[in-house]
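Visitor: okay, structure incoming, though there's no sequence with it:
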């Protein structure tokens, strides 16, 4: 391989800088979901079954603490059973509003609640479910994130999904003040395509899209600025993305499945930081490819993760494709040019 001192210096400097950034960056949030051995009636009500589940932390701005905290609270609970994943979400709201009523309408054009699930955590083949206060569902599937071309598959349906909305107030009635709306959901594992085992973890995140409203002629409408443009929506999430884009699955939270009726109190997987470090290289390579039309073939032989030096092994390096891996504890973590990340045993 030809040696290019300046290129090596640039890449090594990038890796060193990214290590500092990773040390400062918080890991995604963790939620421990308890097992429920009886079915849940999906009716939009918070019944006694939900008492065994903990509330999540309150949602934050999608960009994290660089933006103001949301002025309305959003939080969730989760449980799981033999056949379904259960979700309960609480959305504080003084003016409950919705317009869209047909399945697969573009629901985020209303105020909505959104669920993103990547069971194996490889950032590919994940699903998104959106719901508004009319209980209108948009469900879709992406083989890859939008940044890698998707494509969006709107014909995918979460078969046998059960959802209900609870209203603590009235919908589309500007003359009163509401309190909240509740989303309750039972998502069959058969529609996800896999069943978790106790101790497994999935990558999941939740988002709330919220528009400020005006009342015109007794009807809600999205608030506009002085140039008659609709004000940008708020994007409030459980685990902050650091970017106004939910389709960065590597930034989603970790949901651990408990062995029993009590949460596991699990913390992050041991490779959580290592994955973020590998993704720093992925972001660098994407930027390099956009500028040069090929990937940077000069790769450092070692990288530092939390003060631990590990060898970076190049499995494939071509102008338009690459695969690298690192050894982390008893496994290899692999990453390829389209952002797919996976592990193999040693």
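Guide: Good, I have the coordinates. Treat the numbers as computed from the prediction; the structure is a model and nothing was measured. Numbering: from 1, shown residues only.

Visitor: please count neighbours and contacts with C-alpha atoms only from this point.
Guide: OK.

Visitor: what is the burial count for residue 47?
Guide: When neighbours are defined as other C-alpha atoms under 10 Å, residue 47 has 11 of them.

Visitor: hmm, I typed the wrong one, I wanted residue 290.
Guide: Using other C-alpha under 10 Å, residue 290 has 10 neighbouring residues.

Visitor: and after the host helix or strand of residue 235, which helix or strand comes next?
Guide: Residue 235 belongs to strand 234-237 when elements are defined using DSSP states H and E. Using DSSP H and E, the next helix or strand after strand 234-237 towards the C-terminus is strand 253-257.

Visitor: before we move on, the earlier item: report all helices and strands that the strand holding residue 235 contacts.
Guide: Contact partners of strand 234-237 among helices and strands, from 3 or more C-alpha pairs under 8 Å, 6 or more residues apart in numbering; DSSP states H and E: strand 60-61, strand 201-210.

Visitor: next secondary structure after the longest one?
Guide: Which is strand 201-210. Moving toward the C-terminus from strand 201-210, the next helix or strand (DSSP H and E) is strand 213-216.

Visitor: over to the first one?
Guide: From strand 60-61 onward toward the C-terminus, using DSSP H and E, the following helix or strand is strand 74-80.

Visitor: that following strand vs strand 253-257, what angle?
Guide: Using axes from the mean of the first three to the mean of the last three C-alpha atoms, to 10 degrees, the interaxial angle of strand 74-80 with respect to strand 253-257 works out to 30 degrees.

Visitor: want to compare, so here's the second one:
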């Protein structure tokens, strides 16, 4: 079985070292964010077509954290879920996927800053790493269950297990809403999301293939950023918008995640910001 899009079409992005620390307040107004290169405007996850509202993202890093920022245009900002690990995809949300050699991590955040986390491990690779040594990643954990993707049934790599009891240690998220949540009488500008992922917590992804934490200059990771909407702009709008389209309604295809290349240099022009 082939993947739904050619791997050579996957975009590459350079993530620069943050010249100054991010504020971590969700506003994305720190000098490092103003200097960071933005992604292209997100496109429809399935068709790759242009989207009705603007969405972009940027990635930075330092010795302690991977930093991710989302900018979302949205005239009506909505959210309903407030309990951690609720089914955030039922709200408007942003999603971050980080892939290692044998596993990948998923994070979802809504406008209330409610988070949902899962770690997925490819079954054929499970025995090659000490996943059993992490209690939340034991296959007999009550929140572990087989997972076959969302729209691409039968991934070429075979079956995988989702560990819904997994929480990434030290994760930080923040949301800033430019408007009023859940008030259709107000026209909002949109919302922003800021995420800080500790490198020290990503050993579960990095250790199987020995990648460095934090990354070395020139190292490359597969990282996907997307946005899902409860209100569709047109019948042709899938409701899922992404940095890199997958050609199918399924975010869980690590081979199609953008290639993020880490540079030890600050963003171009950072000193002038």
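Guide: Thanks, I have the structure now. In this text the structure is predicted, and so the values were computed from the model without any measurement.

Visitor: so after superposing, what's the score?
Guide: Here the TM-score of the superposed chains, computed with TM-score structural alignment, normalised by the length of the second structure as the reference length, equals 0.76; 223 aligned residues with a C-alpha RMSD of 2.4 Å.

Visitor: before we move on, back to that, which residues sit against the strand holding residue 235 of the first structure?
Guide: If you take C-alpha atoms under 8 Å, 6 or more residues apart in numbering as the criterion, strand 234-237 of the first structure is touched by 59-62, 70, 205-211, 244.

Visitor: same thing but at 6 Å, please
Guide: Among residues not part of strand 234-237 of the first structure, those counted as contacts by C-alpha atoms under 6 Å, 6 or more residues apart in numbering are 59-62, 206-210.

Visitor: stretch 30-46 of the second structure now?
Guide: The contact list for stretch 30-46 of the second structure, computed with C-alpha under 6 Å, 6+ apart, reads 18-20, 22, 49-51, 55-58, 240-243, 245-249, 267, 270.

Visitor: and the residues you listed, which are buried?
Guide: Among those, those buried by neighbour count (16 or more other C-alpha atoms under 10 Å) are 18-19, 22, 51, 55-58, 240-243, 245-249, 267, 270.

Visitor: the second structure: which residue goes with residue 160 of the first structure?
Guide: Per TM-score structural alignment, the equivalent position to residue 160 of the first structure in the second structure is residue 170.

Visitor: with residue 61 of the first structure instead?
Guide: Residue 61 of the first structure maps onto residue 44 in the second structure, by TM-score structural alignment.

Visitor: what number of residues lie near that match?
Guide: One way to gauge burial is a neighbour count; for residue 44 of the second structure, by other C-alpha under 10 Å, it gives 27.

Visitor: returning to that earlier point: quick check: the gap between the match of residue 160 of the first structure and residue 201 of the second structure.
Guide: Using C-alpha to C-alpha, to the nearest Å, residue 170 of the second structure is found at 7 Å from residue 201 of the second structure.

Visitor: same deal with residue 62 of the second structure?
Guide: For residue 62 of the second structure, the distance to residue 201 of the second structure equals 14 Å [C-alpha to C-alpha].

Visitor: then residue 21 of the second structure?
Guide: Between residue 21 of the second structure and residue 201 of the second structure the distance, using C-alpha to C-alpha, works out to 19 Å.

Visitor: about what we covered before: higher neighbour count, residue 170 and residue 201 of the second structure?
Guide: Under the neighbour definition other C-alpha under 10 Å, residue 170 of the second structure and residue 201 were set side by side, and residue 201 has more, 17 against 12.

Visitor: what span of the first structure is the helix or strand hosting residue 14 of the second structure aligned with?
Guide: With elements taken from DSSP H and E, the one containing residue 14 of the second structure is strand 12-17. Using TM-score structural alignment, strand 12-17 of the second structure lines up with residues 30-35 of the first structure.

Visitor: once aligned to the second structure, how far is the matching stretch on average?
Guide: Plainly put, stretch 30-35 of the first structure ends up 0.6 Å away from its match in the second structure on average once the two are laid over each other (mean C-alpha distance after the TM-score superposition for the first structure).

Visitor: distance between that stretch and the chain's centre?
Guide: Computed by C-alpha atoms, centre = their mean, to the nearest Å, the chain-centroid distance of stretch 30-35 of the first structure equals 16 Å.

Visitor: for stretch 183-198 of the first structure, same thing?
Guide: Centroid displacement of stretch 183-198 of the first structure relative to its chain, using C-alpha atoms, centre = their mean, is 16 Å.

Visitor: what residues sit buried inside it?
Guide: Neighbour-count burial for stretch 183-198 of the first structure, counted by 16+ other C-alpha under 10 Å, picks out 183-189, 192, 195-196.

Visitor: likewise for stretch 133-146 of the first structure?
Guide: Of the residues in stretch 133-146 of the first structure, those scored as buried under the neighbour-count criterion (16+ other C-alpha under 10 Å) are 133-145.

Visitor: end to end on that stretch, go ahead and measure it.
Guide: Chord length of stretch 133-146 of the first structure, first to last residue, is 27 Å (C-alpha to C-alpha).

Visitor: next one: stretch 147-165 of the second structure
Guide: Across stretch 147-165 of the second structure, first to last residue, C-alpha to C-alpha, it's 14 Å.

Visitor: list the contacts of the closest residue in space to residue 220 of the first structure that isn't next to it in sequence.
Guide: In space, not counting the residues next to it along the chain, residue 220 of the first structure is nearest to residue 214; the distance is 5.7 Å by C-alpha to C-alpha, 6 or more residues apart in numbering. Taking C-alpha under 6 Å, 6+ apart as the contact definition, residue 214 of the first structure lies against 220-221, 223.
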